[in-house]
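In: the following block contains a protein sequence and its predicted model.
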Amino acid sequence: MDKQHTQRIGVSLPPKLLDKFDNMIGEMGYNNRSEAIRDAIRNYMLKNQLKDEGGDGVGVILITYDHHRRGVTELITDIQHHHISVIESSTHLHLDKNNCMELIIVRGEIREIQKIKNKLSSVAGVKQTELIITSTIR
């Protein structure tokens, strides 16, 4: 990175957070905080930019849920079948005697993918949803 085209900024952090950050970036192999902060900012901006701009993307929706909750499995399956044009595949994992995880591979309109994630989040019995997405590489 050309130092002539960078600006120095200051960031205030609580000591415990900074210690955790320093440990993490050391484990990840960063040479300094600036590199790690640049990557974190880029990732944050990409994640939020994709949600706002739309376009096509590819990613994974991860959900965890209590499979004993009445109707939860059926609703999750129904939502997937209603969006079959966007869902490439899914994988089901049994986490323990009560909980399951579903990994849903998606490709298509980012706004449509976000709608699917939001629908899954609203199902009673779903404990967690995460969307990991990137723009489609052309």
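Out: Received the coordinates, thanks. The model shown is predicted, which means the values in this text are computed figures rather than measured ones.
In: CA atoms for contacts and neighbours, from now on please.
Out: OK.
In: next secondary structure after the helix or strand encompassing residue 93?
Out: Here residue 93, judged by DSSP states H and E, is contained in strand 87-94. Beyond strand 87-94 on the C-terminal side, the first helix or strand identified by DSSP H and E is strand 99-109.
In: so what does that next one touch, helix or strand wise?
Out: Packing contacts for strand 99-109, counted by 3 or more C-alpha pairs under 8 Å, 6 or more residues apart in numbering; DSSP states H and E, involve strand 56-66, strand 87-94.
In: what is the orientation angle of the helix or strand that that strand is followed by with strand 99-109?
Out: For strand 99-109, the following helix or strand on the C-terminal side (DSSP H and E) is helix 110-121. If you take axes from the mean of the first three to the mean of the last three C-alpha atoms, to 10 degrees, helix 110-121 sits at 160 degrees to strand 99-109.
In: here comes the other one, which I'd like you to weigh against the first:
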Amino acid sequence: MEYEKSYRNGEARLHGNNPSAYDLCGIRIVMEYDFYGRSSYLRAIRLSGANMQRITITIDNQLYNEIEKLAEARGYQNRSEIIRDLVRAGISETDAVSPSGDCIASVVYVYDQETRELPQRLAHTFQKAHDLSVATMRIALDHDSCMEVAVLRGKSKAVQQLANEIIAERGARHGRITMIPATIETTRHAHGGGRVHTHEHIRVR
């Protein structure tokens, strides 16, 4: 099934039978559902004269409903505006840390432990990047799902790449990374009158 409703030059044109799809910025939002009604597709079509690009994204029904609720709570007039703002916020958060600098970071994600080979793939990913991984904590949420919190440190670019690889794993959900700019120093001194030894200090700026 496909419904279209577009606005151009202030004039609304309804295509199909879904009055909830609209946009005021010169693009047409097309909502599509798969045969089983399990997935929602938002397709943005650039109309002539508008400085927009056409994209297609696939989201599940739960995320679609969350976007609807958030748009209503914040007073957005259409879905495109809130999706653009959410994308901008994500880009801004990613760009907040210099790629060439050091950072300390946490990566949080949820996954189903029965997902085929996912725990093994995650373990292998961390093993490959053992120099970036500080610790990982796993919390059982129910009989199937668990949440993991991974603490990473190192060069921001490498940490971001590792976090992206973890979050992009098929079956991982709600993946988020928080990166804090820091300076990682290797020092050599004693603690409490003990032996002098070499270790790292992570100084948050």
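Out: Nice, thanks for sending it over. Keep in mind the model is a prediction, meaning the values are calculated, not measured.
In: work out the TM-score between the chains.
Out: With the length set by TM-score structural alignment, normalised by the length of structure 1, the two chains reach a TM-score of 0.64; 99 aligned residues with a C-alpha RMSD of 2.2 Å.
In: structure 2: matching residues for the strand holding residue 93 of structure 1?
Out: Mapping strand 87-94 of structure 1 onto structure 2 (TM-score structural alignment) gives residues 133-140.
In: distance from the matching stretch to structure 1 after superposition?
Out: With mean C-alpha distance after the TM-score superposition for structure 1, stretch 133-140 of structure 2 departs from structure 1 by a mean of 0.5 Å once superposed.
In: what comes into contact with that stretch?
Out: 126, 146-153 (C-alpha atoms under 8 Å, 6 or more residues apart in numbering).
In: after the lengthiest strand in structure 2 comes which helix or strand?
Out: Determined from DSSP state E, the single longest strand within structure 2 is strand 172-189. Beyond strand 172-189 of structure 2 on the C-terminal side, the first helix or strand identified by DSSP H and E is strand 197-204.
In: okay, angle between that following strand and strand 145-155 too, please.
Out: Going by the same axes, to 10 degrees, strand 197-204 of structure 2 makes 100 degrees with strand 145-155.
In: mind giving me the packing neighbours of strand 197-204 of structure 2?
Out: Strand 197-204 of structure 2 packs on strand 172-189, going by 3+ C-alpha pairs under 8 Å, 6+ apart.
In: what's the strand it packs on packed up against?
Out: Partner elements for strand 172-189 of structure 2 (3+ C-alpha pairs under 8 Å, 6+ apart): strand 102-112, helix 156-167, strand 197-204.
In: who wins for proximity to residue 179 of structure 2 among these?
Out: Proximity to residue 179 of structure 2 (C-alpha to C-alpha) singles out strand 102-112 among these, at 4.3 Å.
In: okay, the helices and strands packed on strand 99-109 of structure 1 in JSON lines with distance to residue 34 of structure 1 next?
Out: Compiled in JSON lines, these are given as follows (distance: least, C-alpha to C-alpha, whole Å):
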{"stretch": "strand 56-66", "distance to residue 34 of structure 1": "28"}
{"stretch": "strand 87-94", "distance to residue 34 of structure 1": "38"}
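In: most neighbours per residue, which of the ones you listed?
Out: Comparing those by mean neighbour count (mean count of other C-alpha atoms under 10 Å), strand 56-66 ranks first with a mean of 20.
In: so where in structure 2 does that strand end up aligned?
Out: With TM-score structural alignment as the criterion, strand 56-66 of structure 1 aligns to 102-112.
In: once aligned, what mean separation remains between the matching stretch and structure 1?
Out: Using mean C-alpha distance after the TM-score superposition for structure 1, the mean distance for stretch 102-112 of structure 2 is 0.7 Å.
In: OK, contacts around residue 64 of structure 2?
Out: Taking C-alpha under 8 Å, 6+ apart, we find residue 64 of structure 2 in contact with residue 40.
In: oh, that last question was meant for residue 177 of structure 2, not what I typed.
Out: Per C-alpha under 8 Å, 6+ apart, neighbours of residue 177 of structure 2: 105-108, 163.
In: what does it align to in structure 1?
Out: Per TM-score structural alignment, residue 177 of structure 2 is aligned with residue 131.
In: what about its match, distance to residue 48 of structure 1?
Out: 12 Å (C-alpha to C-alpha, to the nearest Å).
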